[in-house]
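A.B. asks: task: produce atomic coordinates for the following.
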Amino acid sequence: MTWEVLNMIGTVAFAISGAIVAMEEEYDLLGIYILGIVTAFGGGAIRNLLIGVPISALWEQEILFHIALFAMTTVFLFPHYLLRHWHKWGNLTDAIGLSAFAIQGALYAVQMNHSTSAVVVAAVLTGSGGGILRDLLAGRKPLVLRAEIYAFWAILAGLFIGFEIAKSSLELYGLFIGIVILRMLSYTYKWRLPNRSLKVNSEASISN
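C.D. replies: Predicted coordinates:
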């Protein structure tokens, strides 16, 4: 499979996830399209701004916009039928999108001769930026920052590429498969990064 095919799968997955969130929030048709487009392309747009790629480069992906619009329209017309399949396959396609987009973003930054830190940021923004924007526009706390190990896998992809651990096509495909597997394992077994809450302490101090 080529990167173009993987990008199409990721675009469809992210566009559908944005459309589903919009429908859960009872947005109208325009809101569904806007949230889906933001989810599919928002991360790439922010990445382009930060690493110096012209924002107009997004408009060169006309075929991806058409695919995203078709996917969102299908979700709107047949929500219940597609949701059954989405609950079964949605996390896999989302993992494919995360991995493909994170690697793509990191490679963009490398081609621009940016530092390793910029490569990691580009990977994170491309892989998970759209989901963060989606949740913010929907009035939700971004799930990728608190509920699951998600953005961490994009960081890992950026580090592998930034430190030139994965350079050849074979190594990049191996990295892609590895990130997909790790994402699916973290979702299946509910892996979590360490966190610390201040809510209990705050409530205790107020009651005292």
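A.B. asks: rest of the way, CA atoms for contacts and neighbours
C.D. replies: Will do.
A.B. asks: is residue 89 in a helix, a strand, or coil?
C.D. replies: helix (DSSP: H, G, I helix; E, B strand; the rest coil).
A.B. asks: just give the nearest non-adjacent residue to the most centrally placed residue in the chain, would you?
C.D. replies: In the chain, the centroid-proximal residue (C-alpha atoms, centre = their mean) is residue 128; its distance is 3.3 Å. Once flanking residues are discounted, residue 128 sits nearest to residue 151: 6.0 Å by C-alpha to C-alpha, 6 or more residues apart in numbering.
A.B. asks: which stretches in the protein count as helices?
C.D. replies: 3-24, 29-51, 62-77, 79-111, 116-137, 151-162, 169-188, 199-207 (DSSP state H).
A.B. asks: so can I have CSV of those showing distance to residue 144?
C.D. replies: Putting the helices of the chain into CSV (distance: least, C-alpha to C-alpha, whole Å) gives the following:
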stretch, distance to residue 144
helix 3-24, 13
helix 29-51, 13
helix 62-77, 22
helix 79-111, 11
helix 116-137, 7
helix 151-162, 6
helix 169-188, 12
helix 199-207, 21
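A.B. asks: those helices: which one's closest to residue 145?
C.D. replies: helix 151-162 (7.2 Å; C-alpha to C-alpha).
A.B. asks: for the closest one, what is the distance to the chain centroid?
C.D. replies: 13 Å (C-alpha atoms, centre = their mean, to the nearest Å).
A.B. asks: check contacts around residue 156.
C.D. replies: By C-alpha atoms under 8 Å, 6 or more residues apart in numbering, the residues touching residue 156 are residue 120.
A.B. asks: now do residue 38
C.D. replies: So residue 38 contacts 15, 18, 130, 133-134 (C-alpha under 8 Å, 6+ apart).
A.B. asks: ok, back up a step: which residues touch the residue nearest to residue 128?
C.D. replies: Residue 151 neighbours (C-alpha under 8 Å, 6+ apart): 124, 127-128, 144-145.
A.B. asks: reformat those residues as JSON lines; add distance to residue 62.
C.D. replies: Output for these, formatted as JSON lines (distance: C-alpha to C-alpha, whole Å):
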{"residue": "124", "distance to residue 62": "23"}
{"residue": "127", "distance to residue 62": "20"}
{"residue": "128", "distance to residue 62": "21"}
{"residue": "144", "distance to residue 62": "28"}
{"residue": "145", "distance to residue 62": "30"}
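A.B. asks: Proceed likewise with the subsequent sequence, for comparison:
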Amino acid sequence: MWEILNIIGTIAFALSGVLVALEERYDLMGVYILGFITAFGGGAIRNLLIGIPVTELWNQGALFTLAFLVMTLAFFFPNILNWTLQKRGVFFDAIGLGTFSAQGALFAASMGLPISAAIAAAALTGAGGGMVRDVLAGRKPMFLHKEIYIAWTLIPGLLIGSGLVTSDIGAFLIVSAVVLLRLGSVQKQWHLPYQSFQPLTK
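C.D. replies: You can find the predicted model right below:
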């Protein structure tokens, strides 16, 4: 389960980073930087949060190679990305959000950390890479102003962190639910409540 979620999430977020880079007309090096940041940035932030050495990321040589190959293919043959369901890589981003948030929660649970740590690990692993990607691309981070995004990571954080879901099938169902809910929130334009504030002028 761990390896499957890693592979799916890495491919999805790497492609999400490529799509943003292509929209911003970045060169090949920019595509690689944005893709790697999107695919591995969330894991790096999570490791810092829960006390795992960041150097653990460098033990994922196979995933780095996989991400490199996927990004190279997508850069030179961008037409293969035309089947995405939404603009701006929302389809890939939703898959990455679901798989990496579940992976983050599983990571925290496997270390015996409390449910609060599982929730935080799910949120940061799922949304951290996309946040850094958007900042580097000069965009407002998606989870701050778009349709419901980071709130969906509460599902794996709560269910896995509390021990209610421990099986592989249960984890896959959670991933599927987060992906579908994220796509549904874009399609239906669901938003959390928000307020605007206009300061008084003298």
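A.B. asks: circling back to that earlier point, any idea how far the residue nearest to residue 128 of the first structure is from residue 58 of the first structure?
C.D. replies: According to C-alpha to C-alpha, to the nearest Å, residue 151 of the first structure and residue 58 of the first structure sit 22 Å apart.
A.B. asks: any idea how far residue 178 of the second structure lies from residue 163 of the second structure?
C.D. replies: For residue 178 of the second structure, the distance to residue 163 of the second structure - C-alpha to C-alpha - is 18 Å.
A.B. asks: neighbour count for these two, which is higher?
C.D. replies: residue 178 (27 against 13; other C-alpha atoms under 10 Å).
A.B. asks: how about that one: what's its closest non-neighbour residue?
C.D. replies: That would be residue 98: by C-alpha to C-alpha, 6+ apart, it lies 5.0 Å from residue 178 of the second structure.
A.B. asks: same deal with residue 82 of the first structure?
C.D. replies: Using C-alpha to C-alpha, 6+ apart, the nearest residue to residue 82 of the first structure is residue 75, at 6.5 Å.
A.B. asks: mind listing what's buried in stretch 68-86 of the second structure?
C.D. replies: Across stretch 68-86 of the second structure, burial judged by 16 or more other C-alpha atoms under 10 Å covers 68, 70-72, 74-75, 81.
A.B. asks: sorry, that was for stretch 27-37 of the first structure
C.D. replies: 27, 31-37.
A.B. asks: need the contact partners of that stretch.
C.D. replies: Contacts for stretch 27-37 of the first structure (C-alpha under 8 Å, 6+ apart): 14-20, 22-23, 65, 68-69, 72, 76, 134, 137.
A.B. asks: how much space separates the aligned partner of residue 11 of the second structure in the first structure from residue 114 of the first structure?
C.D. replies: Pairing criterion TM-score structural alignment: the partner of residue 11 of the second structure within the first structure is identified as residue 12. From residue 12 of the first structure across to residue 114 of the first structure, the span is 29 Å (C-alpha to C-alpha).
A.B. asks: look at those two and report which has more neighbours.
C.D. replies: residue 12 (25 against 16).
A.B. asks: residue 185 of the second structure matches what in the first structure?
C.D. replies: Using TM-score structural alignment, residue 185 of the second structure sits opposite residue 186 in the first structure.
A.B. asks: ok, its match to residue 148 of the first structure distance?
C.D. replies: From residue 186 of the first structure to residue 148 of the first structure the distance is 7 Å (C-alpha to C-alpha).
A.B. asks: find residues that contact each of the two.
C.D. replies: Contacts common to residue 186 of the first structure and residue 148, judged by C-alpha under 8 Å, 6+ apart, are residue 192.
A.B. asks: check contacts around residue 105 of the first structure.
C.D. replies: 44, 47, 119, 122-127.
A.B. asks: give me the nearest residue to it, chain neighbours excluded.
C.D. replies: Nearest to residue 105 of the first structure is residue 123, by C-alpha to C-alpha, 6+ apart, at 4.7 Å.
A.B. asks: how close does the one you found get to residue 86 of the first structure?
C.D. replies: 25 Å.
A.B. asks: with residue 145 of the first structure instead?
C.D. replies: Distance from residue 145 of the first structure to residue 86 of the first structure, by C-alpha to C-alpha: 22 Å.
A.B. asks: quick revisit: now do the contacts for the match of residue 185 of the second structure.
C.D. replies: 148-149, 192.
A.B. asks: burial of the closest residue to residue 126 of the first structure other than its chain neighbours, as a residue count?
C.D. replies: For residue 126 of the first structure, ignoring the flanking residues on the chain, the nearest one in space by C-alpha to C-alpha, 6+ apart is residue 43 at 4.4 Å. Using other C-alpha under 10 Å, residue 43 of the first structure is surrounded by 25 other residues.
A.B. asks: wait, doesn't residue 43 of the first structure sit right on residue 134?
C.D. replies: No - assessed by C-alpha atoms under 8 Å, residue 43 of the first structure is found out of contact with residue 134, at 10.1 Å.
A.B. asks: farthest pair within the contacts of residue 105 of the first structure?
C.D. replies: Largest pairwise distance in the contacts of residue 105 of the first structure, by C-alpha to C-alpha, is 13.2 Å, between 44 and 119.
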